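Enquirer: Pasting the sequence and the predicted coordinates here, then a few questions.
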Amino acid sequence: MNFGLERIHSLLEALGRPDERTQIVHVAGTNGKGSVCAYIASVLGTCGYSVGRFNSPHLIEPRDSINVNGQAVSQALYDEAFAHVHQLNKNGAIGASSFECLVGAAFYVFDKAKLDFVVLEVGLGGLLDATNAIRHPAMTVITAIGLDHAHILGHTLEEIATAKAGIMKKGCPVVIAPQDSKKVLDTLVRHADKTGAPYRVAQPSEFIRPNVCQLDIDQAHYIYPIRLVGDYQRMNSATAVTALDWLYRMKLIAMTPEQLATGMNETRWPGRLDWVNVDKYGLRQLLVDGAHNPPATIALRKYIDSLAKNRVIWIIGSTAGKDLHAMMKELIRPQDAVYAVTFTQPEGMPWIKSSSPSDIAKEATQAQSVECCSGLDDALSKAGSISTDHDVVVLCGSLYLVADLYRKLSSPE
């Protein structure tokens, strides 16, 4: 991948800088970016604002990355946007990458919709990511930092944090999520000070009832329900609420505590601790999670342990280059069963490759049984044939594998 912002700047200039005709909340981090974006966009929509949201990678199909007022953009508009951007790219001999064209297409769509806000998720890293071509965000947000994409961003948490912190801008407020590492938090705070970006460090919310959170910010007292499960949602939701509270205090939005509670409760984010029915394969319930790096697998394992089941039956697929050893070490227990699979090549993302099932199997040797499967159908059938009420069946390791499952479940028989 050829990183740098020259091409995306040229593309946005050719588009007439549509990114400067809306207010942007720019979100970077290792884990939690998607759900934080979803929370913020949902609450802004509940408050009556028109909102665009950009997330990558897409889940089911490429147009999913571009969302307007809670709906993925239509295929016709997606095609129109890409045709226009590709023509500008060709005419200007810009040489923009496919991801840079996707960012340009998103802003073409957002500009056409004349939106009040855009919630923009970083693709990879921060400093050199194509989304960082925006010059005047209303706010930036840094979610939890962990080891991922180390071959590109750096081999220490501090190096990765510095890359993510590259989205901070002078004079632009930044919300920093709770961090597991003091060194990471110190790195982010130092970068904010050096950049001249006013910052707030979010504090985790508390569960006062199952799926109901409480968070105090200065004199404000927020109580809000959430449907996304997992203890880490205390951090993700608090980060979003801290950002929304600050937007309100800056008078950039009007918001009541009731609107915030409604918007938080209405937030959905598929592929994160998502329970689905797959009766066709003899599975009453399947836990689906896109956990694809060590911090995400830690959170997934913590949630599974809370279920108090005897055994986990894993269906695992991973992107090539991920730290399979660390992931398997965190996830697998001696009584578990593992079915290793590949995922379908994602459309429009030729740089993404699936790990071979044999590579996964080599790192899952602590399990009671490990099998390489011919495909997802094979793995689901085998998992269904051995599962009992005392087991939990989990599909994880990559959002691309999650997408394969969702496509399978939504397709007609």
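Expert: Noted; the coordinates are in hand.
Enquirer: going forward, measure contacts between C-alpha atoms and count neighbours the same way
Expert: Fine.
Enquirer: So for L77, what's the nearest residue that isn't a sequence neighbour?
Expert: Spatial nearest neighbour of L77, excluding adjacent residues (C-alpha to C-alpha, 6 or more residues apart in numbering): V109 at 7.4 Å.
Enquirer: So for the helix or strand hosting A299, what gets flagged as buried?
Expert: If you go by DSSP states H and E, A299 is part of helix 294-306. Buried residues in helix 294-306, defined by neighbour count with 16 or more other C-alpha atoms under 10 Å: P294, P295, A296, T297, I298, A299, L300, K302, Y303, I304.
Enquirer: which other residues reach the next helix or strand after it?
Expert: Per DSSP H and E, the first helix or strand lying C-terminal to helix 294-306 is strand 311-316. Residues outside strand 311-316 that contact it (C-alpha atoms under 8 Å, 6 or more residues apart in numbering): 335-341, 360, 379-380, 383, 387, 390-398.
Enquirer: Check what contacts stretch 331-339 and list those residues.
Expert: Contacts for stretch 331-339 (C-alpha under 8 Å, 6+ apart): 297-298, 300-301, 310-316, 361, 364, 366-373, 379, 383.
Enquirer: Show me which of these are buried.
Expert: The neighbour-count test (16+ other C-alpha under 10 Å) marks 297-298, 300, 311-316, 361, 364, 366-367, 370-373, 379, 383 as buried among the contacts of stretch 331-339.
Enquirer: got another, please set it beside the one above:
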Amino acid sequence: MTALDAILQRLMALHPKAIDLSLDRIRRLLAELGDPHLALPPVFHVAGSKGKGSTTAFLRAMAEAAGYRVHAYTSPHLVRFNERIRLAGQLIDDARLIALLERCERVNAGRPITFFEITTAAAYLAFAETPADLVLLETGLGGIADTTNVIPHPRLTALTPIGIDHVGFLGDTVAKIAVSKAGIIKPGIPCIVGPQPDDAMAVIMAKAAACSAPLLCQDRDWSIQPGKDGGLLWREGESVLHLPAPSLLGAHQIVNAGIAVTCARHLAGFEIPPAAIAAGLRGIDWPARMQRLTQGPIAAALPKHTEIWLDGAHNAMAGEALAATLASLPQKNTWLLAGVLNTKDAAGLLRPLAPLIAGGCSIAIPGEANSLSAGDLAQAAAQAGIALDPQPDIATAIGHLAKQQPARLLITGSLYLAGKILTDNK
């Protein structure tokens, strides 16, 4: 176990609940740390049920292509915790991260605080103490009580599509969930809004009206669509941009790209020209979003002709987007390897994929206490119309799938599973 692993494990034990939505604990800790969150460069804040990570990655690539130094805070990580904190374009190194976490740990002095809260406080310290031009903050869960929602005056906010997710914490209807997500809207601060269900849009508009926040909504104030040349056409009033297609696959990534383009155009105080926007769309690096795996032990264990695709889809909205992307590829005999957290609607995630899947395997996500068991996931998959054979681990599942001679293997269900796959496939 590394020194970083040891302190992360220690911090996990500071609170009896993995998730306990409140801003009281982090506000107390931040005050004792000198309120680093109030000393940040201009902040962009994004929430949503689907696409906020990709939208953040697009915007970061665009801003960096324009020459800006960008901090970014995202979650979860795939392989290393350091992925969550990007300082001026580089992942935070172990020594700096350990020092910041130990500092937060000393100041917290053993009082109850969640893992996400104390690690977010460390990120704020890192961002305040490292020169940069812009900070991109992605909510972890919800919005109104998320640890990223302590910034009083962000430069810009954005809401990606909202749907049913985290019902145990945010509510069991789209409207209730939208109340939490829309909590990032701030008085007088513009908010870029992606396509939303009617119930969510009603909540967003009411929140914006209550605090006089301008909204720029997709298909009302701006639009994004495929262009005739295979690229993208973005339009806002008389402004039109002809852009390349994003390097991430899927129609849903066009939506995410459109939100990011609109954010780049409305980020007050920043000049992100069309050439930088185009470079960001082409140059984005965002693993586990319909990522093709062509090398490594997993690829070597499968027949040479097998296409392997890895995606972190983990809710019903993402399942629909993943199914649409899969359907856009040439039809092939496609098998599935799935692992899903027990806080997710596994049947809802898998149901859109059912017409495209010949069979597959279910596993418990290695190292995740909140994973569905392989058997429970197989039962949920059966409800969705997919027959999955429960397997004890990834290696056994891959061996079983190799015997089926699949033309295509889709690995999905969780970003935590995706991270484990990427780790194992080095």
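Expert: Happy to help now that I have it. Fair warning: this is a prediction, and the values are worked out from it, not measured in the lab.
Enquirer: Quick check: TM-score for this pair?
Expert: The TM-score (TM-score structural alignment, normalised by the length of the first structure) is 0.92; 397 aligned residues with a C-alpha RMSD of 1.8 Å.
Enquirer: start and end residues in the second structure for the helix holding A299 of the first structure, please.
Expert: On the second structure, the counterpart of helix 294-306 of the first structure by TM-score structural alignment is residues 316-328.
Enquirer: And that stretch, how far out from the chain middle?
Expert: Offset of stretch 316-328 of the second structure from its chain centre (C-alpha atoms, centre = their mean, to the nearest Å): 16 Å.
Enquirer: Average separation of that stretch from the aligned part of the first structure, please.
Expert: By mean C-alpha distance after the TM-score superposition for the first structure, the fitted stretch 316-328 of the second structure averages 0.8 Å away from its aligned residues in the first structure.
Enquirer: List the buried residues of stretch 280-294 of the second structure.
Expert: Buried-residue list, stretch 280-294 of the second structure, by 16+ other C-alpha under 10 Å: G280, L281, R282, G283, I284, P287, A288, R289, M290, Q291.
Enquirer: about what we covered before: how would you label the residue nearest to L77 of the first structure: helix, strand or coil?
Expert: Applying DSSP: H, G, I helix; E, B strand; the rest coil to V109 of the first structure yields a three-state assignment of helix.
Enquirer: distance of it from A192 of the first structure?
Expert: Distance, V109 of the first structure to A192 of the first structure, using C-alpha to C-alpha, to the nearest Å: 31 Å.
Enquirer: Kindly report the same for L124 of the first structure.
Expert: To A192 of the first structure, L124 of the first structure is 20 Å away according to C-alpha to C-alpha.
Enquirer: which position in the first structure aligns with N370 of the second structure?
Expert: N370 of the second structure maps onto K353 in the first structure, by TM-score structural alignment.
Enquirer: tally of neighbours for that match?
Expert: 16 (other C-alpha atoms under 10 Å).
Enquirer: cool, Y39 of the first structure as well?
Expert: Residues lying near Y39 of the first structure (other C-alpha under 10 Å) number 27.
Enquirer: Secondary structure element for it, which one?
Expert: helix 33-46.
Enquirer: what does stretch 273-289 of the second structure correspond to over in the first structure?
Expert: Using TM-score structural alignment, stretch 273-289 of the second structure lines up with residues 256-272 of the first structure.
Enquirer: Determine how far the last residue of the matching stretch lies from the first.
Expert: Termini of stretch 256-272 of the first structure sit 28 Å apart (C-alpha to C-alpha).
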